[in-house]
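Colleague: coords below, sequence missing:
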């Protein structure tokens, strides 16, 4: 069963959304002001989205958003601002501070739900791209762990040379070539020369 999307609702009057959002498949936790919001976000609990009201006691939405974006543990979480003030300049200010979207109260529920899903889609796309980038970085680090001679061997393998030919070109024994290949396989986390060549070519790290 898929995990529910977790929303942190930050509002001094959260009753309506607290009751409604769970009917649409969201898990909701409430904070009644910015101070509570930051305390929750700095805990071990993870959220997919923050719905943040602007007018609140103790710490308003503007200051809360600034603190969210300055805090490493939660700086990338998507935030939708909720406000009763329909002013373009304030909307622009919120977006510049780091809001992902802006909803004016009173809102139409289908509109809010659509905006929540749109922001979540963008966030997931960014996360997926980041994960792919991390994989590439890990692979590059693995390649960089190869010694100069191991890279020479891998380059010759990608050119179709067999162990005997590689040994002759590098003026080493075939046993030494096999030893280099075993080290290459371990460092690149592959099981044979074909996989090593495909990985190197996909990463454009050796000549095709």
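Modeller: Yep, that arrived. None of the values given here were measured: they were computed from a predicted structure.

Colleague: all contacts plus neighbour counts: C-alpha atoms, from now on.
Modeller: Noted.

Colleague: Now do the buried residues in the longest helix anywhere in the chain.
Modeller: Longest helix of the chain, by residue count under DSSP state H: helix 109-144. Using 16 or more other Cα atoms under 10 Å as the test for burial, helix 109-144 gives 112, 115, 116, 119, 120, 123, 139, 143.

Colleague: now, among the residues you listed, which is nearest to residue 75?
Modeller: residue 123 (12.6 Å; Cα to Cα).

Colleague: which ones are touching the closest one?
Modeller: residue 78 (Cα atoms under 8 Å, 6 or more residues apart in numbering).

Colleague: please redo it, this time with the cut-off set to 10 Å
Modeller: Listed by Cα atoms under 10 Å, 6 or more residues apart in numbering, the contact partners of residue 123 are 48, 49, 76, 77, 78, 100, 117.

Colleague: What's the separation between the residue nearest the centre of the chain and residue 48?
Modeller: Nearest to the mean C-alpha position of the chain, by Cα atoms, centre = their mean, lies residue 127 at 3.0 Å. Separation of residue 127 from residue 48 (Cα to Cα, to the nearest Å): 11 Å.

Colleague: Give me the number of neighbouring residues for residue 61.
Modeller: Neighbour count of residue 61, defined by other Cα atoms under 10 Å: 24.

Colleague: I'd say it and residue 53 touch.
Modeller: Yes. Assessed by Cα atoms under 10 Å, residue 61 is found in contact with residue 53 at 5.6 Å.

Colleague: Need the residues touching each of these two.
Modeller: 10, 11, 33, 34, 81, 82, 83.

Colleague: could you redo those as TSV and give each row secondary structure?
Modeller: What follows is the shared contacts of residue 61 and residue 53, written out as TSV (DSSP: H, G, I helix; E, B strand; the rest coil):
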residue	secondary structure
10	strand
11	coil
33	coil
34	helix
81	strand
82	strand
83	strand
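
Colleague: Closest one of those to residue 155?
Modeller: Once Cα to Cα is applied, the member of the shared contacts of residue 61 and residue 53 that ends up nearest residue 155 is residue 81, at 53.7 Å.

Colleague: Tell me who's in contact with the closest one.
Modeller: Counting by Cα under 10 Å, 6+ apart, residue 81 has contacts 10, 50-54, 61-62, 65, 91, 94-95, 98-104.

Colleague: From those, which land in helices?
Modeller: 61, 62, 65, 91, 94, 95.

Colleague: dropping in the other structure now:
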């Protein structure tokens, strides 16, 4: 389940976005201002960030700058969602390093389309960077995982959902979730994204050794 952080100071808008994302099987979290958004992003390492531009204390441009300057959050896909819809505003946002720029009010289909496109592009970038070998889960045992946990992580790393993994391995989704909790604990991470990166490092190393 992909984690998405919504940074939005308007309570109703934030609630609506979180509801849409939850119904679409994402794992959303919300922050009511830019400073809290930065804290959550660094703590949770979401798979994607939706951020308003005009906010008190620290605006969206400040949030993006801070996250891009931090190595741990620099590559997280970042989408501006704002009422500032002029072309010059869009160019400004993209020039600052945003991955996309959506204007409020945004249609649900456009929102989900942008999210899907950015998540897919990020997955492709990761695959190109690491060049992993997915032939076997055995290398993942080096992370201290049990054989079944290594199998689960191998499929997670390939972008499979809990339901997909349950079908592939012939187990229940509840069991998949239980394995994931153990995997996160053993790896010292809090999200699928962080676990995936650890796995890709190992799988890429095993590929290079061949």
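Modeller: Okay, I see it. Keep in mind the model is a prediction, meaning the values are calculated, not measured.

Colleague: what are the ranges of the strands in the first structure?
Modeller: Assigned by DSSP state E, the first structure shows strands spanning 5-10, 26-31, 49-53, 79-83, 101-104.

Colleague: same for the last one, what does it pack against?
Modeller: With contacts defined as 3 or more Cα pairs under 10 Å, 6 or more residues apart in numbering; DSSP states H and E, the secondary structure elements packing on strand 101-104 of the first structure are strand 49-53, strand 79-83, helix 88-97, helix 109-144.

Colleague: do the same with the second one
Modeller: Contacts of strand 26-31 of the first structure with other secondary structure elements, assessed using 3+ Cα pairs under 10 Å, 6+ apart, are made with strand 5-10, helix 15-20, helix 34-41, strand 49-53.

Colleague: now these in CSV, with distance to residue 70 of the first structure?
Modeller: Below are these laid out as CSV (distance: least, Cα to Cα, whole Å):
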stretch, distance to residue 70 of the first structure
strand 5-10, 18
helix 15-20, 27
helix 34-41, 11
strand 49-53, 15
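
Colleague: Please work out which of these is packed deepest.
Modeller: strand 49-53 (a mean of 25; mean count of other Cα atoms under 10 Å).

Colleague: on average, how far is it from the matching bit in the second structure?
Modeller: In the superposition against the second structure, strand 49-53 of the first structure averages 0.3 Å from its aligned positions (mean Cα distance after the TM-score superposition for the first structure).

Colleague: Would you pull up how far that strand lies from the middle of the chain?
Modeller: 19 Å (Cα atoms, centre = their mean, to the nearest Å).

Colleague: about what we covered before: which one of the buried residues of helix 109-144 of the first structure is nearest residue 156 of the first structure?
Modeller: Of the buried residues of helix 109-144 of the first structure, the one sitting nearest to residue 156 of the first structure (Cα to Cα) turns out to be residue 143, at 15.2 Å.

Colleague: can you tell me which residue in the second structure aligns to that closest one?
Modeller: Aligned counterpart of residue 143 of the first structure in the second structure: none (TM-score structural alignment).

Colleague: got the contact list for the nearest residue to residue 143 of the first structure once chain neighbours are set aside?
Modeller: Spatially, and ignoring its direct neighbours in sequence, residue 143 of the first structure is nearest to residue 188 (6.5 Å; Cα to Cα, 6 or more residues apart in numbering). By Cα under 10 Å, 6+ apart, the residues touching residue 188 of the first structure are 138-146, 195-196, 199-200.

Colleague: and which of those is nearest to residue 157 of the first structure?
Modeller: The closest of these to residue 157 of the first structure turns out to be residue 196 (Cα to Cα; 8.9 Å).

Colleague: JSON lines for the shared contacts of residue 61 and residue 53 of the first structure, including distance to residue 4 of the first structure?
Modeller: What follows is these, written out as JSON lines (distance: Cα to Cα, whole Å):
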{"residue": "10", "distance to residue 4 of the first structure": "18"}
{"residue": "11", "distance to residue 4 of the first structure": "21"}
{"residue": "33", "distance to residue 4 of the first structure": "24"}
{"residue": "34", "distance to residue 4 of the first structure": "24"}
{"residue": "81", "distance to residue 4 of the first structure": "21"}
{"residue": "82", "distance to residue 4 of the first structure": "22"}
{"residue": "83", "distance to residue 4 of the first structure": "26"}
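
Colleague: Identify, from these, the entry nearest to residue 108 of the first structure.
Modeller: Of those, the one sitting nearest to residue 108 of the first structure (Cα to Cα) turns out to be residue 82, at 12.4 Å.

Colleague: check contacts around that closest one.
Modeller: Counting by Cα under 10 Å, 6+ apart, the residues that residue 82 of the first structure touches are 10-11, 51-55, 61, 101-107, 112.

Colleague: closest to residue 174 of the first structure among those?
Modeller: Nearest to residue 174 of the first structure out of the contacts of residue 82 of the first structure is residue 101 (Cα to Cα; 62.8 Å).

Colleague: Go ahead and confirm the closest one touches residue 95.
Modeller: Yes. Contact criterion Cα under 10 Å: residue 101 of the first structure and residue 95 qualify, at 7.1 Å.

Colleague: Which neighbours do the two have in common?
Modeller: Common neighbours of residue 101 of the first structure and residue 95 (Cα under 10 Å, 6+ apart) are 79, 80, 81.

Colleague: of the residues you listed, closest to residue 133 of the first structure?
Modeller: Nearest to residue 133 of the first structure among these: residue 79, at 23.8 Å, using Cα to Cα.
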